[in-house]
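Peer 1: pasting the structure only:
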């Protein structure tokens, strides 16, 4: 039986963003500079393939600093950490490298600025996500109010509605955030915002690319981890843009190709923490079931690169970075 034809529309941009690329480079460079083991607090990025690849090179992933022995380097994940974490590392005299994405660090600094100016900060984000925990942990307990939905905005209780500011998790859906932000601004007209949009360029670009291909395909696969906020948002964006059969998969081995037997046009993208090798793996697997033609649909070009910490550039001595 001849294989049925399948046109794959590849969304671009997709996959690694500059912050993820930098975080992985920090771990790899630390391993090359200091040797194994290099400890990493939490998953460096939300992708098991990446984590397991780094483990094979000598990285050791732990949940908290009390699992890190003295005398070894430790890296903080790209999602950012509460201030208490580097403070504890310094108390113990640990050499640490902070792989927090610079765009997340920007949100941290803005929250601090608003707090110093006497404003209470409202953070739009998902409870329990490491980035949200890190951002809320920049300020004293109670200084940040978390909202996840428009209904949360209606329930907010604030003592001084004229002294509020908002910030957002960097990996949210643009549309979802817009609705919450509109509710905040309607209820608190004086609320202050960031000098520049908090949702990062990579999140926005990947969502726009998915919007471009979703109406043109019968099904769409997002390569990413189930705990990856930006990857889950891509599934939601695809469905909202017209592709009801959008789903999240981690590897090609998870795909039920029989359920896609009727598909003639398949969209593929990858979350910001998913490497391109996983996309290539899916395309190769598709070729076992279909006669595949691949077309790339590009909606933006990315050339942003974030520098490594000075300690890895040879310009800093011991201590933190």
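Peer 2: Yep, that arrived. Just so we're clear, the structure is a prediction, and the values are computed from it rather than from any experiment. Numbering: from 1, shown residues only.
Peer 1: every contact and neighbour count from this point should use C-alpha atoms.
Peer 2: OK.
Peer 1: quick one: residue 195 from residue 64, how far?
Peer 2: 33 Å (CA to CA, to the nearest Å).
Peer 1: more neighbours, those two?
Peer 2: Ranked by neighbour count (other CA atoms under 10 Å), residue 195 and residue 64 place residue 64 first, with 11 against 7.
Peer 1: quick one: that one and residue 43 touch, right?
Peer 2: No. In this structure, residue 64 is not within contact of residue 43 by CA atoms under 8 Å, at 11.1 Å.
Peer 1: quick one, what contacts residue 114?
Peer 2: Neighbouring residues of residue 114 by CA atoms under 8 Å, 6 or more residues apart in numbering: 120, 121, 165.
Peer 1: so which helix or strand takes in it?
Peer 2: Residue 114 belongs to helix 102-116 when assigned by DSSP states H and E.
Peer 1: and the comparison structure, right after this:
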């Protein structure tokens, strides 16, 4: 495939991870690396919260749910003394606990307070913004239609911000058709922050057609990092024979990147580590696109580049869709 794309203009010959070793038997491989990729500000903040909690309180520090959806990150924090659990009843009374970046229902901090646990909330500020919007919409006596994926911790956390029965989850356009509301009902909608931009726009359009009175948030709920990473994949996928997405199967934003590439007609694979790559995937492939979900560290990107360079003569090109400078403050209890 040779569709046009926008490049940073740099063919990074100085960083080919040893591909210029003098062995000319390997076929050439053009590697289009998406930017932005990997860690977003919310993930950076969440990981630093756990690390600072370990420094301040000492190990073990308990973390309710995976702090972010990436096995490499979780295992690294375990090695430093973090203990990951699914519920608060697994946390001893005298141990500090961190809530994951995905957010938690209101019942979780309430239970922590009841037990007088020392807790730190690592919820991404952009998820917290959706929580506040939900509260405001309920105060206005609106029923909330929430667009998201059932069972995802962010969805569970957001639906847990409001009284039971005051929010209805929809995942698809078909779900919109099944909603049992009328023109007299006061409705609003919110969305999970890590959804497909295109799919969500279609669901929102279906909601607005069906319920003209429905009110949306002032600004899109899908976070900047999710949107930017999808935009970058849209630039590299048409020019690629294969797109590799580094991320976990339970990482919503990573799975969406695979879907974005596939929607553009490009073969795409979700991998967690370089060892997941099957050399057979590269047969007949001249250009590979590479990106990483928002919870995958840059170290895993370089690991993949090194792996590809073992088989092919790699030329890297960085394709930039957006610049990111977002930084989120840490909780005051860890900075004082």
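Peer 2: Received it, and whenever you're ready, just let me know what you need. Owing to the predicted nature of the structure, the values given are computational and were not obtained by experimental measurement.
Peer 1: contacting residues around whatever residue of the first structure lines up with residue 178 of the second structure?
Peer 2: Taking TM-score structural alignment, the alignment pairs residue 178 of the second structure with residue 155 from the first structure. Residue 155 of the first structure makes contact with no residue, according to CA under 8 Å, 6+ apart.
Peer 1: for the aligned residue in the second structure for residue 225 of the first structure, give its distance to residue 74 of the second structure.
Peer 2: Mapped onto the second structure by TM-score structural alignment, residue 225 of the first structure lines up with residue 248. Distance of residue 248 of the second structure to residue 74 of the second structure, given as CA to CA: 11 Å.
Peer 1: and the residue positioned nearest the centre of the second structure, what does it touch?
Peer 2: By CA atoms, centre = their mean, the second structure has its centre lying nearest to residue 253, at 3.7 Å. By CA under 8 Å, 6+ apart, the contact set of residue 253 of the second structure is 194, 195, 196, 226, 293, 294.
Peer 1: and residue 140 of the second structure, how many residues sit next to it?
Peer 2: The number of residues near residue 140 of the second structure, taken as other CA under 10 Å, comes to 10.
Peer 1: the first structure: which residue goes with that one?
Peer 2: Aligned partner of residue 140 of the second structure by TM-score structural alignment: residue 117.
Peer 1: do residue 125 of the second structure as well
Peer 2: Using TM-score structural alignment, residue 125 of the second structure pairs with residue 102 in the first structure.
Peer 1: surely its match meets residue 18?
Peer 2: No. Assessed by CA under 8 Å, residue 102 of the first structure is found out of contact with residue 18, at 9.3 Å.
Peer 1: between these two, what contacts are shared?
Peer 2: By CA under 8 Å, 6+ apart, the residues touching both residue 102 of the first structure and residue 18 are residue 306.
Peer 1: who's more crowded, these two?
Peer 2: Using other CA under 10 Å as the criterion, residue 102 of the first structure and residue 18 rank with residue 18 on top: 20 against 17.
Peer 1: and the more buried one, what is it in contact with?
Peer 2: Per CA under 8 Å, 6+ apart, neighbours of residue 18 of the first structure: 304, 305, 306.
Peer 1: residues touching the first one, list them.
Peer 2: What it means is residue 304 of the first structure. residue 18.
Peer 1: what of the second one?
Peer 2: Applying CA under 8 Å, 6+ apart, we find residue 305 of the first structure in contact with 18, 22.
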